[in-house]
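Visitor: Requesting a structural model of the entry that follows:
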Amino acid sequence: MKVEQTRSVERRAEVHAALADTTRLRVVDLLTVGDAASSELSSRLDVASNLLAHHLKVLERAGVVARHRSEGDGRRSYWRLASGLPPTGGPSLARPGRVVFVCTANTARSHLAAALWRAASPIPTTSAGTDPADRVAAGARSAARRHGLDLPDVRPRHLDDIGPAPRGDDLVVTVCDRAHEELGAASQVHWSVPDPVVAGTRAAFDLAYDELATRVRLLAPLVEQAC
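Guide: Next up is the predicted model:
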């Protein structure tokens, strides 16, 4: 028991030490909202790539951040906050007129994210795809039913077909790597969620649901409190 307590204290000390730097705190703030590639972090923070690499290495070694390969461009990696790390803050966000969740086919992740958003926030939302399929995945509908989530019976739509925001600007949140890489700067927030349709299993859809629910829970208060 004493060994476990000692290790817990050591772990907390490592995390606090890693966060004891302005640039590293800014990295964590950005990753609280969404995932990002090294080049995106460098651009947003206006930090040279070699210096950013050092800060990311410190955060990774302390277990604060982790990275994984893109499902789209396999040459690219995305950084994210490590699981279980409490948020330390977040960047300044403008309150959007609407939140638009986008994935490639608009068959699972984007629909689930929009439904979760409707349950969590009064800010309007919708979903769309960059290359929409014919129908919403049966696994997404089943996952929604298991979790008591209202998933509207609608067909996938292209991003160009959803019309303008009802009030002000859209906040575009990509929930798949391919859509993020296709949209570029138009994707203001990115959540690198593995595609459950590829595996097609109940576990894969539940995992996507759980991750999206966590992300929505973190983002909703940040945009609702924004000016």
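Visitor: okay, CA-based contacts and neighbour counts for the rest of this
Guide: Fine.
Visitor: Show me the strands in this protein, by range?
Guide: Counting by DSSP state E, the chain has strands at residues 65-69, 77-81, 98-103, 125-129, 170-174, 189-190.
Visitor: next up, for comparison:
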Amino acid sequence: MLLFGRDLNAIKMYMKNEFKKSKSDKELFFKFESTDGRIDSIEIHTDTENCSEGWSIRPHQENPTKVSRSTIDEYGHMNPICFPQCRFTITATPGGNTNSELMHPVTFKGIISDNTMFNIVLSMDIINPSPKDSKEIFRKHYAALSDLLMIPENIAAIAKQVYSEQLISQETLQDCMTDARRPADRAHSLLNALRVTIDQPGVLANLIKILKKYEAFRSTAEEMEHDI
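Guide: Take a look at the predicted model:
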């Protein structure tokens, strides 16, 4: 995705807030060309017919895509600030003939800049990243979860939810709901039961989904999701 704006810091803040995993490594500084009194605009050209073997790229807008100076200015004065966007869908087809890396040029016209072309670069490792170890993710956030689960109303709510999703047994649920037990012991019962099965397919994702429903756990759940 390409973003256009007059304030680079505002763009970086927007990306940080809207796209938690995003990282910008290419910034294009430019001035608009003025041609015969016409409205200044930038044109983004993408050659969709010539991609690396096994890859395809599809702009979400007309190709070439035009973004005018007035549009960038108008979006920049919105509250909250917003930015014109140019989006692409990039697909890699698994197979022996598919190149391991895509390097696809995007060309800009209607501007004055040191650079009027840059490459979209993706590798198969980015498209299909190696899965993180669920047990390691669980271990990393164990202490934070334990602290939260020692609050009686928290352990009761989460235990009921994970039992409903068949992530723990009825015996574990009973251990978690017994008021006579120490809060630390109740939390340990739940976390220990989850630890045993956390690497089974879908368990970690399901747990994160449950945790995100509760404000007290949402921040930790989002960190766990980010680690996947």
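Visitor: what TM-score do we get after superposing?
Guide: The TM-score (TM-score structural alignment, normalised by the length of structure 1) is 0.22; 92 aligned residues with a CA RMSD of 6.2 Å.
Visitor: sorry, back to before: among the strands of structure 1, which is the most enclosed?
Guide: Ranked by mean neighbour count under mean count of other CA atoms under 10 Å, these are led by strand 98-103, which reaches a mean of 26.
Visitor: Can you name every helix or strand that it contacts?
Guide: Packed against strand 98-103 of structure 1 by the contact rule (3 or more CA pairs under 8 Å, 6 or more residues apart in numbering; DSSP states H and E) you find helix 109-120, strand 125-129, strand 170-174, helix 177-183.
Visitor: So in structure 1, which helix runs the longest?
Guide: helix 202-224 (DSSP state H).
Visitor: helices or strands next to that helix in the packing?
Guide: Judged by 3+ CA pairs under 8 Å, 6+ apart, helix 202-224 of structure 1 is in contact with helix 22-33, helix 109-120, helix 138-146, helix 196-199.
Visitor: nearest to residue 58 of structure 1, of the ones you listed?
Guide: For those, distance to residue 58 of structure 1 was read as CA to CA. The smallest value, 8.6 Å, belongs to helix 22-33.
Visitor: Now the closest one: buried residues?
Guide: 23, 24, 25, 26, 27, 28, 29, 30, 31, 32, 33 (16 or more other CA atoms under 10 Å).
Visitor: will you turn the residues you listed into TSV that also has distance to residue 14 of structure 1?
Guide: Shown next, in TSV, are the buried residues of helix 22-33 of structure 1 (distance: CA to CA, whole Å):
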residue	distance to residue 14 of structure 1
23	17
24	13
25	14
26	18
27	17
28	15
29	18
30	20
31	19
32	19
33	23
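Visitor: Closest one of those residues to residue 77 of structure 1?
Guide: Ranked by distance to residue 77 of structure 1 (CA to CA), the buried residues of helix 22-33 of structure 1 are led by residue 31 at 13.8 Å.
Visitor: So the closest one is in contact with residue 80, correct?
Guide: Yes - counting by CA atoms under 8 Å, residue 31 of structure 1 touches residue 80, with 5.7 Å between them.
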